[in-house]
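**Q** what follows is a predicted protein model with its sequence.
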Amino acid sequence: MDFRLTSEQSMMRDSVRRMVDADIEPVLQASDRTQALGKEQLLHIFRKLADFGLMAPRLPEAAGGGGFSMLDYGIMFEQIPPSVSMSLVSQDGCITRLFAECDEAQRARFLPGLIAGELIGCTGSTEPGTGSDPRGITTKVTRDGDMLVLNGAKMWVTNISVCDLVIVTCLDRTEDPAGQNIVKVVVERSRSPFEAREIDAIGLQQGLLGEAVFDNCRVPMENMIRSRSGGTQVLKSSWAVNRPLLGLQAVHLAQRAFDAALDYARTRTQFGKPIGARQLVQKSLSDIETAIRTSRLLCYDALATIDAGGPADGTSAMAKRYAQMACTEAVWQAMNVLGAMGLSREARLEEYYRDIRMIPIPDGTNEILSLIHGRELTGLEAIRA
């Protein structure tokens, strides 16, 4: 068992970090930090990420993807600011689901532009009245001649306000008016316009979180996905990867907060010496780094378990839940090290704290994740009867 990164993994990590410093941070810094990025700004960033194969990290190289192990992907993903990496998760998830479920003709139509970072995609599954229960959706698709007609609403969808296409999970009413089969429909914005707006939230304010309404939205028949795996299986399997990735977003934010707190502790003096020489400050710094390291290792372990083909639902749920909780406390402790400066916008720790509060909700709340983990431990179902 070796916990050290290989030389290749270290090189990938450092290359992505340099790219972030050179090509992503300047875009974020030049923009209003309280407003969502524009579509052209996101496309500029996506094209840079595409150069590293990060638009489609889960696809094999023969299909145009990065062909990465999920552990290698996570190591690189951790370097990307969460306001951007949340959009990357949405794009990557959309591409992965299209590749897994579409036929060859649909793949040829939808995937090249997404993989190249020239188009923006997302997936709409959550609804105003349906969160953690994907079987409770009410959005439906019916048939009108050679067209599909989509009606319903989706919420908490990253990239929806600027997307070129969205995969919409819905009830199939094309043959049976009372049908309960779940299908997916690809809605291309240029061909099938719909209403969408951004949601103003506490954190990740440069991100692109939004909602959409499909009101008799007419979609070509060839855009229905006849999934080989059926139902929500592909969606659920993608969540297993997403959860430790979101945990690594928390690690990214806690690491930034720790770096700021450590620098402050070394330079800020009180009563004749740096505050870093005080016992309680050293304890806080020790607690912060311990939270970061344990969170990172749990997330890496979950991704390595997926790579090895092991049961990963519980491990992934545990990784995200623990990392988010531990790193939230770590950011809070870092703010305390800075004292009054920790409350200032200038120091940015208050921004990291607001950002990290966004992470518990996507791809499973802490409460749902504890039940997923518990189900894997006991073999007993606590969510459904």
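**A** Right, received. Where do you want to start?
**Q** could you use CA atoms for every contact and neighbour count after this?
**A** Will do.
**Q** where do the helices sit along the protein?
**A** 7-19, 25-30, 39-50, 70-77, 82-101, 104-115, 233-267, 279-307, 313-338, 349-356, 366-378 (DSSP state H).
**Q** who does the second one touch, helix- and strand-wise?
**A** Okay, so that is helix 25-30. Contacting helix 25-30 under the criterion 3 or more C-alpha pairs under 8 Å, 6 or more residues apart in numbering; DSSP states H and E is no other helix or strand.
**Q** comparison target, given below:
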Amino acid sequence: MSVFRSTIPDVAAEEPMVQLLDADGTRTPHEQLDAVLDEHGLASPERLRGYYRDMVMIRAADLEATSLQRQGQLGLWASALGQEAAQIGAGHAAREQDYLVPTYREHGVAWARGIEPWRLLEMFRGVSHGGWDPNELRTHPYMIVLGSQAPQAVGYAMGLQRDGLVGTGDLSTDTSVLALFGDGASSEGEVSESLTFAASFQAPIVFYTQNNQWAISVPTEVQTRVPLAQRSRGWGIPSARVDGNDVLAVLGTVRTALDAAREGEGPRFVEAVTYRMAAHTTSDDASRYRPKAEEQEWAEKDPILRLRRHLEQLDQIDEDFVARCDEEAHDLAMQLHHHIHGMEDPDPVHMFDHPYAEPHPIVAREREEYLEYAAQFDDDEEEQA
């Protein structure tokens, strides 16, 4: 049976969910996805240990970022605690030439694409205007406004069609786009408009929503009466629902979707069912709306523990490896701590340096106006002295 479906079942609850690893780590065979994973050794023991390390590392960075925000070093932090498999799996599913368009919580995806965590923290500190070169790393800067990145992602995908980079059969050049957003953003009008354009032009894009159960304090069942995976089918876009705490299921499903889009088969939609273990952001108090029993239920589905159990069943992991990963993660957290604490605030005038590639008269005028404004405070300090 194909992973992706184009029809809506009579009963919404019948929507199947792709899962390769049970909560206890047991592997369930899946003919289609096993073939995809085996094609390039994506499920080899070495790769599995790499995914485990990735998730441990990014969780440590995530926890340290939360601590730094509590210390007043970051203005805000949006934790991805509990969503590591949904992100590491999706990040590694993309091929090198694919273009990823994230929202503001894709720390694991960023890690998989080679973006150092300190670049993310600098942005949340308010001293970076993006943090990396999107052309070099094939990953768009973080987008804060919900759903705003979806039309841009579709536009980029349509541009790939016009550049002749879709459906040529050359896996080294054919390209697709992965647009990432949360369950709350899926209710935004921009996402609906993006589905319209993607379907109409058969754009090479995969819409990937991490359903972490809560859009701040609004549960998913209030946002939609059917599984999110069924929404795209009204546009004629095939979709799949996958266990977002199962790194292998995510990896295989998203790779299948991206390959289809890259080969010219049009857009796909993937719903990864996962859970946000932390609050929406550090300005939120999840205890005011989320039951403790629910949190405990999902804690038992921890994606890192699930993969570790699977590796233990394969006899491909030992305590020494686990300890090395934990030690590396601690070192990373300490590096982030010292890096952020040692940062100096940049001169605000630098905000006018790079809005355009070439000098622009409006920006130049605004820069002069800012300098005149800032000079007033220098005069006040001199008078007080």
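**A** Here it is on my side, so go on. This structure is a prediction, so every number in the text was calculated from the model and none was measured.
**Q** next, the TM-score between them, please.
**A** The TM-score (TM-score structural alignment, normalised by the length of the first structure) is 0.23; 162 aligned residues with a C-alpha RMSD of 7.9 Å.
**Q** out of the helices of the first structure, which comes closest to G124 of the first structure?
**A** For the helices of the first structure, proximity to G124 of the first structure was assessed by C-alpha to C-alpha; helix 82-101 is nearest, at 9.6 Å.
**Q** how about that closest one: buried residues?
**A** Across helix 82-101 of the first structure, burial judged by 16 or more other C-alpha atoms under 10 Å covers 82-99, 101.
**Q** which residue ranges form the helices in the second structure?
**A** According to DSSP H, the helices that the second structure contains are 31-39, 45-70, 84-93, 107-112, 117-125, 134-137, 149-162, 189-201, 220-223, 247-262, 292-299, 303-313, 319-341, 361-384.
**Q** mind putting those helices into a markdown table with mean neighbour count and distance to L100 of the second structure?
**A** What follows is those, written out as a markdown table (neighbours: other C-alpha atoms under 10 Å; distance: least, C-alpha to C-alpha, whole Å):
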| stretch | mean neighbour count | distance to L100 of the second structure |
| --- | --- | --- |
| helix 31-39 | 15 | 20 |
| helix 45-70 | 20 | 18 |
| helix 84-93 | 28 | 9 |
| helix 107-112 | 25 | 9 |
| helix 117-125 | 21 | 16 |
| helix 134-137 | 12 | 9 |
| helix 149-162 | 21 | 8 |
| helix 189-201 | 18 | 15 |
| helix 220-223 | 14 | 25 |
| helix 247-262 | 27 | 11 |
| helix 292-299 | 12 | 28 |
| helix 303-313 | 20 | 23 |
| helix 319-341 | 15 | 25 |
| helix 361-384 | 11 | 30 |
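**Q** wait, which of those is closest to V177 of the second structure?
**A** helix 149-162 (6.0 Å).
**Q** other SSEs contacting the closest one?
**A** So helix 149-162 of the second structure, by 3+ C-alpha pairs under 8 Å, 6+ apart, packs with strand 99-101, strand 177-182, helix 189-201, strand 205-211.
**Q** at 10 Å what do you get?
**A** The helices and strands touching helix 149-162 of the second structure, judged by 3 or more C-alpha pairs under 10 Å, 6 or more residues apart in numbering; DSSP states H and E, are strand 99-101, strand 177-182, helix 189-201, strand 205-211, helix 247-262.
**Q** please name the nearest non-neighbouring residue to Y51 of the second structure.
**A** I88 (6.9 Å; C-alpha to C-alpha, 6 or more residues apart in numbering).
**Q** hmm, M55 and the one you found touching each other?
**A** Yes: counting by C-alpha atoms under 10 Å, M55 is a contact partner of I88 of the second structure at 6.8 Å.
**Q** common neighbours of those two, please.
**A** Common neighbours of I88 of the second structure and M55, counting by C-alpha atoms under 10 Å, 6 or more residues apart in numbering, are 108, 111-112, 247.
**Q** between all of the residues you listed, which two are separated the most?
**A** Checking the shared contacts of I88 and M55 of the second structure with C-alpha to C-alpha, the most distant pair is W111 and V247, at 14.6 Å.
**Q** next, the contact list for W118 of the second structure, please.
**A** W118 of the second structure touches 61, 65, 124, 131, 332-333, 335-337, 339-340, counting by C-alpha under 10 Å, 6+ apart.
**Q** quick one: those residues as TSV, columns for distance to Y373 of the second structure too.
**A** Below are the contacts of W118 of the second structure laid out as TSV (distance: C-alpha to C-alpha, whole Å):
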residue	distance to Y373 of the second structure
A61	38
A65	34
F124	26
G131	28
L332	41
A333	39
Q335	37
L336	34
H337	34
H339	31
I340	29
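**Q** of all those, which comes closest to G159 of the second structure?
**A** G131 (24.2 Å).
**Q** what distance separates the start and the end of stretch 101-119 of the second structure?
**A** 16 Å (C-alpha to C-alpha, to the nearest Å).
**Q** quick one on the thing from earlier: nearest approach to A323 of the second structure belongs to which of the helices and strands packed on helix 149-162 of the second structure?
**A** Closest among these, using C-alpha to C-alpha: helix 247-262, at 21.0 Å.
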